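S.K.: Take a look and give me a structure for this.
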Amino acid sequence: MNNLSVSEKKQLQLPRNFLRVLIPLILLLGVCILASLAFGSRIVGWADLMDGLFHPEVLTHEANVVRQRIVRTIFCLMCGAALGVSGALMQSVTRNPIADPSILGVNTGASLFVVCGIAFFNISSANEYIWLAIAGAILTSIFVFGIGSMGSGGATPLKLVLAGAATSAILSSLVVAVMIPRSNVMDQFRFWQVGSVGSGNWDSIATFVPFLIIGLLIAVFTGPGLNALALGDEVAKGLGVRTGTIRLVAALGAVLLCGAATALAGPIGFIGLLATHVIRLLIGPDLRYIIPMSALTGAIILTVSDVLGRLLGSPGELEVGIVTAFVGAPILILITMKAKMRAL
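M.R.: Predicted structure coming up:
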């Protein structure tokens, strides 16, 4: 340790307030998991909760309800983590403080491919959804970045958001055009489109796991390079970073995470935006720590939104995509007003 340079020692130091933020977040995550298992159209008591978790021989209705909610909770945590990390990567790659899959049109591109698959190829399984959604997300990302890069100044934050908004509007119109003449497609698609984790099952989780692992590994390994990119391309090149490669690989990780989550849970917005901004505000700009903390925060936000949707919509449920949009839209307006569209 004594042989390390001053800059190397600084790199090994934890960000300010890291442990003060990490410990409460872990505790909050535990509370969210218990709330997700206990609350819904039927509220389960502590004893029944413990029976459902630790006593498989107990076969009461309440214990069975808890066991059914375990799958939903795990699926919710995975989707929230994926969307949180995807938002962190997108903001870093584009150097745009309000970049998010829903804002840049990536979710809508995934939606278009899924609805076309339902309408023209009669797809219905999670495996088919996920590949179509990822393909749509990748092509939409390339298109939005290409449009946003045109003209003087390259891909500025403002141009990327405008390109994403315009692309999202066009693709949404195409989604409607495909659905309207096909009532059966509309019935199947409308439940997916609103964004919900209630359809999650063990097959969905098994399908999601490889994409989640690959996306998280990409995020972790590109974090140091993205930190260098935040200093500017010239500085990053001087530090030996291949800027084009880092951007491409990080963007691929973001699209994998976003596309997989969107395919299985529907286009849930604002999770990446909220999670990353909260963590950046609390611990600073270091992507090596923002990425895992955004995963944790995204899981918390989505789980809380799911619980709120179940409570507010009782005896039915309010889909989580509606809850996140209701909460996220005002926060997006505040962030936009304060950020004034400047780059990260």
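S.K.: contacts, neighbours, all on C-alpha from now
M.R.: Will do.
S.K.: can you tell me the helix or strand for residue 168?
M.R.: helix 157-179 (DSSP states H and E).
S.K.: tell me the angle the helix or strand that that helix is followed by makes with helix 157-179.
M.R.: In the C-terminal direction, the helix or strand that comes right after helix 157-179 (DSSP H and E) is helix 183-193. Helix 183-193 runs at 150 degrees relative to helix 157-179, counting by axes from the mean of the first three to the mean of the last three C-alpha atoms, to 10 degrees.
S.K.: Please tell me how far the helix or strand following helix 183-193 is from the chain's geometric centre.
M.R.: Scanning forward in sequence from helix 183-193 by DSSP H and E, the next helix or strand is helix 202-229. Using C-alpha atoms, centre = their mean, to the nearest Å, the mean C-alpha position of helix 202-229 is found 11 Å from that of the whole chain.
S.K.: Can you give me the buried ones in helix 202-229?
M.R.: Buried residues in helix 202-229, defined by neighbour count with 16 or more other C-alpha atoms under 10 Å: 204-205, 207-208, 211-212, 215-216, 218-220, 222-229.
S.K.: and for comparison, fold this next one:
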Amino acid sequence: MFSLLSACLAVVCLFSLLFGAGEIGPLDSLLILLGKLDGTTAQYAEEAVFVVQELRLPRTLIGLVVGMALGVAGALLQAVARNPLAEPGLLGVSAGSAFAVAVALMLGASAATLRVSVAQLGALAGCLCVLAAARMRGVGNDPVRLVLAGAVLSGLLGALTSMILLVDQRTADEIRFWIVGSLAGRRIEDLHAILPSMALGGVVTVLIARPLAALALGERVAVGLGHHPQLVRLLVIGVVAILVGATTAVAGPIAFIGLVVPFAARALAGPDIRRTLWLCLPLGPLVVISADIVSRLVVQPSELPLGVLTALIGAPVLILVVRSQRLPTL
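M.R.: Okay, here's the model as predicted:
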């Protein structure tokens, strides 16, 4: 299954380089990739090369990283909360990142140097609020109530972020398009800024995958196997904050990826968190890049923000999970 998903991802990545909202069509884009674009003016050839190499290639690579990070973060958050509806966008983690970035920019911080770290701190605060809500009596055991609590947190942080945008015109101008989630206009330098965070999150995820699988069997079983449940939870919080904060910094708050991808991965791999995480690696970017391609084509010559499209995809999945008579076992 992993090989099949990886092959599908490779095809989608190729389509991402070939299709766009501008005048450069798929045939010319393919010729550019093959180095055989002839019979055109020098200006058109230069423009075509710029579109493929400087616009489509960076957003495709960033889509790969963002999809992997959000898919893995969603699976980890659902596992530690023991709730299939625990998703960074639904529970306020992404909103915490966005709010932290807006505050930093309002205070005059440089977006180029501080956005990633500030967004990660905001995501960490959101994660702590999620776990605090999960431990409240009557909330943690009720998936719908947990989502409602997360919606309240997201709404509050979203309202505060909107207030900042209304008060500070400079901040509004800088993050107006970013705040709805998009890969458009991203540069390869943005990818370089988040790669250390992605590497750190990946290493820690590998280390905690086995203890997290044991924790799914119960705390007593995990302790009997030599693991420390509280330490595992703290590490999961840190990893989710790192991954969600970094992706929010580079692409804005993209909702529902952390819900759709783990849901599909569990359907294919079963309840084992290790297999789920493994399948999230190709599934996450497959969903993100596919949605990004559609966002370029549906309203040509303009583009639809990626966050809007992922919300349209994720909302039916959310309804499906909520209406299920029996929620997936985590």
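S.K.: And the TM-score between them?
M.R.: TM-score for the superposed chains, counting by TM-score structural alignment, normalised by the length of the second structure: 0.91, backed by 322 aligned residues with a C-alpha RMSD of 2.1 Å.
S.K.: After superposing, tell me the mean distance of the helix holding residue 168 of the first structure to the second structure.
M.R.: Here the mean offset of helix 157-179 of the first structure against the second structure after fitting is 2.1 Å, by mean C-alpha distance after the TM-score superposition for the first structure.
S.K.: mind listing what the aligned residue in the second structure for residue 150 of the first structure touches?
M.R.: Alignment note (TM-score structural alignment): residue 150 of the first structure maps to residue 136 of the second structure. Contacts for residue 136 of the second structure (C-alpha atoms under 8 Å, 6 or more residues apart in numbering) come out as none.
S.K.: quick one: secondary structure of residue 136 of the second structure?
M.R.: coil (DSSP: H, G, I helix; E, B strand; the rest coil).
S.K.: Residue 332 of the first structure now?
M.R.: helix.
S.K.: Aligned to it, what sits in the second structure?
M.R.: Match for residue 332 of the first structure (TM-score structural alignment): residue 318.
S.K.: Please verify my assumption that its match contacts residue 85.
M.R.: Yes: Residue 318 of the second structure is within contact range of residue 85, at 7.5 Å (criterion: C-alpha atoms under 8 Å).
S.K.: and the two? which has more neighbours close in?
M.R.: Set side by side, residue 318 of the second structure and residue 85 show more neighbours around residue 85, with 26 against 17, by other C-alpha atoms under 10 Å.
S.K.: List the residues that contact the more buried one.
M.R.: With C-alpha under 8 Å, 6+ apart, residue 85 of the second structure has these contacts: 78, 143-144, 147, 259, 318, 321.
S.K.: The residue mapped onto residue 234 of the second structure from the first structure is in what secondary structure piece?
M.R.: If you follow residue 234 of the second structure across to the first structure using TM-score structural alignment, you land on residue 248. According to DSSP H and E, residue 248 of the first structure maps onto helix 243-265.
S.K.: do residue 45 of the second structure as well
M.R.: helix 42-50.
S.K.: Past that helix, which element shows up next along the chain?
M.R.: helix 57-81.
S.K.: Please tell me which residues of the first structure that next one aligns onto.
M.R.: So helix 57-81 of the second structure sits over residues 70-94 in the first structure, by TM-score structural alignment.
S.K.: For the matching stretch, give me the average deviation versus the second structure.
M.R.: Counting by mean C-alpha distance after the TM-score superposition for the first structure, stretch 70-94 of the first structure comes out at 0.8 Å.
S.K.: from the middle of its chain, how far away would that stretch be?
M.R.: Chain-centre distance of stretch 70-94 of the first structure: 3 Å, with C-alpha atoms, centre = their mean.
S.K.: And the residue nearest the centre of the second structure?
M.R.: residue 70 (3.2 Å; C-alpha atoms, centre = their mean).
S.K.: Can you report how many residues neighbour the nearest residue to that one once chain neighbours are set aside?
M.R.: Spatial nearest neighbour of residue 70 of the second structure, chain neighbours left out: residue 258 (5.3 Å); criterion: C-alpha to C-alpha, 6 or more residues apart in numbering. As a burial measure, residue 258 of the second structure scores 31 neighbours (other C-alpha under 10 Å).
S.K.: Residue in the first structure paired with residue 258 of the second structure?
M.R.: Using TM-score structural alignment, residue 258 of the second structure pairs with residue 272 in the first structure.
S.K.: quick one: what's aligned to residue 257 of the first structure in the second structure?
M.R.: Aligned partner of residue 257 of the first structure by TM-score structural alignment: residue 243.
S.K.: Identify the residue nearest its match in space, chain neighbours excluded?
M.R.: residue 69 (5.5 Å).
S.K.: gap between that neighbour and residue 237 of the second structure?
M.R.: Distance, residue 69 of the second structure to residue 237 of the second structure, using C-alpha to C-alpha, to the nearest Å: 14 Å.
S.K.: The two: which is more packed in?
M.R.: residue 69 (28 against 23).
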